[in-house]
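Asker: predicted coordinates and the sequence they were generated for:
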Amino acid sequence: MCGISGLLKFSGDARANIQKMNDRMIHRGPDDDGIYVSENSEVALGHRRLSIVDLSKNGAQPMVSHSGNLVMVYNGEIYNNKDVKKKLLDDGFAAAGDFRGSSDTEVLLEAIEHYGMKEALSMCKGMFGIAVYDKRNETVTLARDRVGEKPLYYGKVAGAFAFASDLGCLRVVDGFDNAINTDVLDIYFVEGYIPAPYTIYKGINKLEAGTFMTVSIKDLGTQTTTYWSMKETAKRGQENPFTGSSEEAANELERLLKESIKGQMVADVPVGAFLSAGIDSSTTVALMQSLEPGKVKTFTIGMEDKAYNEAVYAAEIAKHLGTEHTELYITEKDAKAVIPGLAHMFAEPFADSSQIPTYLVSKMTRDHVTVSLSGDGGDELFCGYTSYESISRIWGKMHGVPYPVRKVASSVVLNSPLKNKDIYRIKGTLLGAEGPVDIHRMEHETDPLTKRIALKRGTIPYKYTELPNGFLEEVNHQCMLMDMLVYHPDDILVKVDRTAMAVSLETRVPMLDRDVIEFAWSLPIQYLRDDKVGKKVLRDVLYRYVPKEMMERPKKGFSIPIEKWLLDSDLRDWAEGLLNKEKIRQQGILDPEVVEKIWTDFTERGIYRIQIWYILMFQQWYEEEFL
């Protein structure tokens, strides 16, 4: 796990600016750094290294291919690099003695050299953000992994083409003057994050998952290619469903997860795992322990507030599995101390409040290991969210009524005094849904105040609109796909990557293995959900290792009592300082009247909207970057 940076056709001191970019993301790679500048200075590449595999200088970057034609900087891990290396040897592209070291970086670079970018990426299983300079063709190609585990930002800065693993790296480039992209604020204040390909800055984008972009050094023109599609993988899986029994499905899932976990446990540094009391992390740890001759190191944090504490249950699971378990009980003071650093950590507004406990568990884990496996992905791939069941139920009641009739009824309700009552406004909004995709989206935007926080109305459509209603036949599958396309890569994976890398901890997610994903999409819904109980097939695997009764508890989630804390004196003073009406008016970005109403509704009437945290995170980011 590392960080990469680059400048193409930069008119200033390229080497000095790459050094500044590298310094900005030292947390992503504290072990080493490197810079490459081409002879004509048109291409400058930077790298920060967190040494995981091949700790020697043989794994250092930027790395030049054996032919001398390609130069690569790379952030991530290729878990099947031994298989790729064997293919290179079998195909006669290299001899065993040709390899300088044992790093996956060298294997990946040679695979790109000999098979081309698309074929090389298609054969690799892993997480990555990559930049490859091709001297002969005068191009630089950027690539991102299938699901979006690793970040990669790019765009025009001071007339040059710039890219980096950390958005903050682009901001430190001399001459950076990219304005705030107010078009994305409508989406941000509904979702709490800014989805790819957009960022908070105009002219700067996120490279989308499963794609690579080739940039011409001559004119900085770009061409983007999709080498893997979650959308098409889901469609293909549903068109070719798994035909075995539910027990056979659990057998196959267990085999695939073990294969994935085995590959992701490989490292030349200590490896452990996050363990909550949930199905996903418990399954990951159970399978890790079944593969590990010694004791797997597991980590969890707890809270004194019982409504938010799962550490007791996690400890029971750890004891049953026989792991070497470490837990840390955090106080309100510990959690609140993280808040001032969030803006720098994420480099753009990001407001999933579980970012705080995720950072704290990462910080504690880093004291013991350098790599930690995570259970993320289980809810989206195996139908775990309760919202899926409710959307399916709502659509089941609605779909028999023709859309034109529902649309008229929706308009009548939303243009009548009934709209002033939450229950009727919500029902009226949902009546206007064309299908499950719309219901999923509308769940987040039934409050009219949400759409009025930003002064300028955005012009960017929701990414959900790229998925037509009925793309997948089954409603739950449709919702799962929406989350795998947007919420998972742009919220969950962002949260885990940024908080863990803030303390130089590499996180790996076995459930996001290509083969696991492709198998999951082939499963019929009855293998995933049984009435209101989701993740059925995953539970079937877990219950082979952990007693069912140990897992049948209400899920508390990885959350904190942010609503309660914001009423405490210290955090309330911090919040009210950021929400100062005159300050917001002078900024000219948010509507001060709307912000004031949202805050007073909370403090004087007890109406808490999640947008309070979204506004606070935006304001904190703004002050960090502009004041």
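Answerer: Great, that's in hand.
Asker: hey, let's count contacts and neighbours off CA atoms from now on
Answerer: Fine.
Asker: can you give me the helices in the stretch 151-300 of the chain?
Answerer: 167-171, 185-191, 230-239, 246-264, 279-291 (DSSP state H, counting those that start in this stretch).
Asker: list the buried residues in stretch 258-269.
Answerer: Along stretch 258-269, the positions that meet the burial threshold by neighbour count (16 or more other CA atoms under 10 Å) are 258, 259, 260, 261, 262, 263, 264, 265, 267.
Asker: residues touching the last one, list them.
Answerer: In this case it means residue 267. Taking CA atoms under 8 Å, 6 or more residues apart in numbering as the definition of contact, the neighbours of residue 267 are 52, 53.
Asker: closest one to residue 592 among the helices of the stretch 151-300 of the chain?
Answerer: Comparing the helices of the stretch 151-300 of the chain by their distance to residue 592 (CA to CA), the top pick is helix 185-191, with 14.5 Å.
Asker: wait, a strand at residue 87?
Answerer: No - following the definition DSSP: H, G, I helix; E, B strand; the rest coil, residue 87 is helix and is not counted among the residues of a strand.
Asker: if we can go back for a sec, of the helices of the stretch 151-300 of the chain, which is nearest residue 220?
Answerer: When the helices of the stretch 151-300 of the chain are compared by CA to CA, helix 167-171 sits nearest residue 220, at 16.8 Å.
Asker: please compare the first structure with the one that follows:
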Amino acid sequence: MCGVAGFIDRALPSGQREQVALRMATALAHRGPDDAGTWFDPDAGVALVHRRLAIVDLSAAGHQPMASHTGRYVVSFNGEIYNHLELREQLAAAGAAPVWRGHSDTETLLAAIEHWGLRQTLTKSIGMFAIAVWDRTERRLWLARDRFGEKPLYYGWTSSATRPVFLFASELKALRAYPGFDNAVCRRAVTQFLRFSVIPAPRSIHRGIFKLEPSCLLRIDGPPPATAPEEPLRPGERYQSISIERWWSLGEVVARASRDPIRDEQEAVSMLEASLSEAVKAQSLADVPLGAFLSGGVDSSAIAAMMQRQASQPVRTFTVGFEEVAYDESRHARAVAEHLGTQHTELFVSAAEARAVIPSLPSMYDEPFADSSQIPTYLVCRAARQHVTVALSGDAGDEVFGGYNRYIWGPRIWNRLSWMPYQARQALGGVIARVPVSAWNAVGRSANAVLPGAHGVAHVGHKMHKLASKLKHARSLDDLYLGLVSEWEDPASLVQSADPLEEPRSTLHDPLPEAGVNEPELRMMYRDSMTYLPDDILCKVDRAAMATSLETRVPYLDPRVVELAWRLPLGMRIREQQGKWALRQLLYRHVPPALIERPKSGFGIPVGEWIRGPLRPWAESLLSTDRLKADAMFRPEPIRQRWKEHVSGVRDHTSSIWTVLMFQAWITENRCHP
């Protein structure tokens, strides 16, 4: 795990290049505390920057930026290529293996690019990565991102001393380190943030700066354009010397898998176990201490089980416990760890300790980010980093195997309510919302007491209030899904703008695969994999882990596991109002169901209660009418109304209020002009 950065600026005096490059590298020191490097092509004005967290080949042979054995290609590479030893064997068989200087995957990557070219190398590579490659012969810059967006990569333009400069980096803080960076806030991106609690690719919080989308390859032939495009480039588009293409497509995988389904259930579970075991084995390769996160849920327990089965000694596992009993799952993790025989570490955190993380969030996430599970995620990463440098996680299990409650309850609720006239559904939403959260929670506890295992729902009150607000706007099941992943229904109306402001269409509106998503549950899973997974889940884990210099790996996103999962019929993923059926059957071969089966709760903390209580002065200072008017970003009236309802307990507006708080905290920290 590392950090990459660079720029193209032919006008920058040669005496300043090293200084500027080192400033960018310093901004990424947390991503790579072990080493730093810079490389320049003076004639083209190209600079490559690298920070290294040494994981494979800890010697100087792994130093970056690294040149290929012929000197044609120079790379700054963030990530891991898990099958790089297999690629070395393929290169040797083809007579294309150089005299290896070390055993790093970066050197393998360069040799593969020399032999196969970049695009074919990417398709052969199994891993997570963000890559910058400079072709010294063709004078061409390539930027590439892994299939699902595990590793981040920003690019764009800023003006320094009135001249345009093209920049790229793993995080925005490295771009801000460039002299003269002063890009304004993108108000259209703010509308998307209010809806999704994150800023989805390809936009960023800054005008003129964009995120490269997952599985995309950006190419610059010759000098970059002098100015940024008005709208971010999408795959298949060109802007002067810049073009973007998608080098891998989940949509094609889904369509192909639908034509080759697995019918036999036992065969499916056995194939899944073999595939996931191979992914875990590949991702357990490291020259530093390695462990795993363990919450005691299905996803992380299956990963820990695969790791322990392959290990010759107890695997290190980590969990965080909280003093709030309703949010503490440490006892479940402990039981699974004892059964598997892992070396388990628990870190118990008080509410005050968790709240103490909040002031660091704007810097940690670089742009507004409002998934409140970012707090416990950071805490478990910090705990693990005291013992290991690499941790495997159970992230993406929900998207790949159908685990979110919305996949189960969304279609079920809609099937029962779709007959009602639109106005009647609106009225029903109002009735549901008038029942206090505490009353709904009491109903939920009673229901969970009689429902078997994981068929219950945790934190019912918050979820019922969210459902109530979404029913008011849903005219179809797809509308209901968009509502369930939205916090503010009409975010453009909240953002102040001198000109009429329109919320941009997100990648949620991209075309669906030509086959394989006929059922609504599968459409939701596909859309979550393309949007929520990279923009929220993977971003959350990357920033939290990198803030502690910890590398995280996600076995469920091995492309072989994903392709196999999409060959499973819907009934092998969701069955009898329970998600992840096939993955559960695999896990039950190693862990008794009694240790696993319970209502899904997520990785949450009582943020809504905190901002009513101990955090209320902080929240009130950011949400006051005077403060909102002074910042000139939001219309105060609707925000103040929701805040009033939330504080009184009439409604639970935790998620939507948290988005505004995180934006206000971010803009205060970064002092960006609107």
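Answerer: Thanks, I have the structure now. Note that this is a predicted model, so its numbers are computed, not measured.
Asker: could the helices of the stretch 151-300 of structure 1 be laid out in TSV, adding distance to residue 336 of structure 1?
Answerer: Formatted as TSV, the entries for the helices of the stretch 151-300 of structure 1 read as follows, by distance: least, CA to CA, whole Å:
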stretch	distance to residue 336 of structure 1
helix 167-171	23
helix 185-191	22
helix 230-239	37
helix 246-264	33
helix 279-291	26
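Asker: residue 596 of structure 1: which of these is closest?
Answerer: The closest approach between residue 596 of structure 1 and any of those, judged by CA to CA, belongs to helix 185-191 at 15.1 Å.
Asker: on average, how far is that closest one from the matching bit in structure 2?
Answerer: In this overlay with structure 2, the average offset of helix 185-191 of structure 1 from its partner residues is 1.6 Å by mean CA distance after the TM-score superposition for structure 1.
Asker: where in structure 2 does that helix fall?
Answerer: The alignment of helix 185-191 of structure 1 onto structure 2 (TM-score structural alignment) spans residues 190-196.
Asker: same check, this time on stretch 323-339 of structure 1
Answerer: Using TM-score structural alignment, the partner range for stretch 323-339 of structure 1 is residues 342-358.
Asker: that stretch: how far from the chain's middle?
Answerer: A distance of 22 Å separates the C-alpha centroid of stretch 342-358 of structure 2 from that of its chain, computed with CA atoms, centre = their mean, to the nearest Å.
Asker: what is the burial count for residue 251 of structure 2?
Answerer: 18 (other CA atoms under 10 Å).
Asker: is it true that it touches residue 510?
Answerer: No - using CA atoms under 8 Å, residue 251 of structure 2 is not in contact with residue 510, being 10.6 Å away.
Asker: surely residue 150 of structure 2 is in a strand?
Answerer: No - Residue 150 of structure 2: not assigned to a strand; according to three-state DSSP it is coil.
Asker: and it, what does it touch?
Answerer: By CA under 8 Å, 6+ apart, the neighbours of residue 150 of structure 2 are 128, 129, 534, 538, 539, 542.
Asker: any chance of those residues in JSON lines, plus distance to residue 24 of structure 2?
Answerer: Output for the contacts of residue 150 of structure 2, formatted as JSON lines (distance: CA to CA, whole Å):
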{"residue": "128", "distance to residue 24 of structure 2": "22"}
{"residue": "129", "distance to residue 24 of structure 2": "19"}
{"residue": "534", "distance to residue 24 of structure 2": "24"}
{"residue": "538", "distance to residue 24 of structure 2": "23"}
{"residue": "539", "distance to residue 24 of structure 2": "20"}
{"residue": "542", "distance to residue 24 of structure 2": "19"}
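Asker: ranking those by neighbours, who comes first?
Answerer: Within the contacts of residue 150 of structure 2, neighbour counts (other CA under 10 Å) peak at residue 129, which reaches 27 neighbours.
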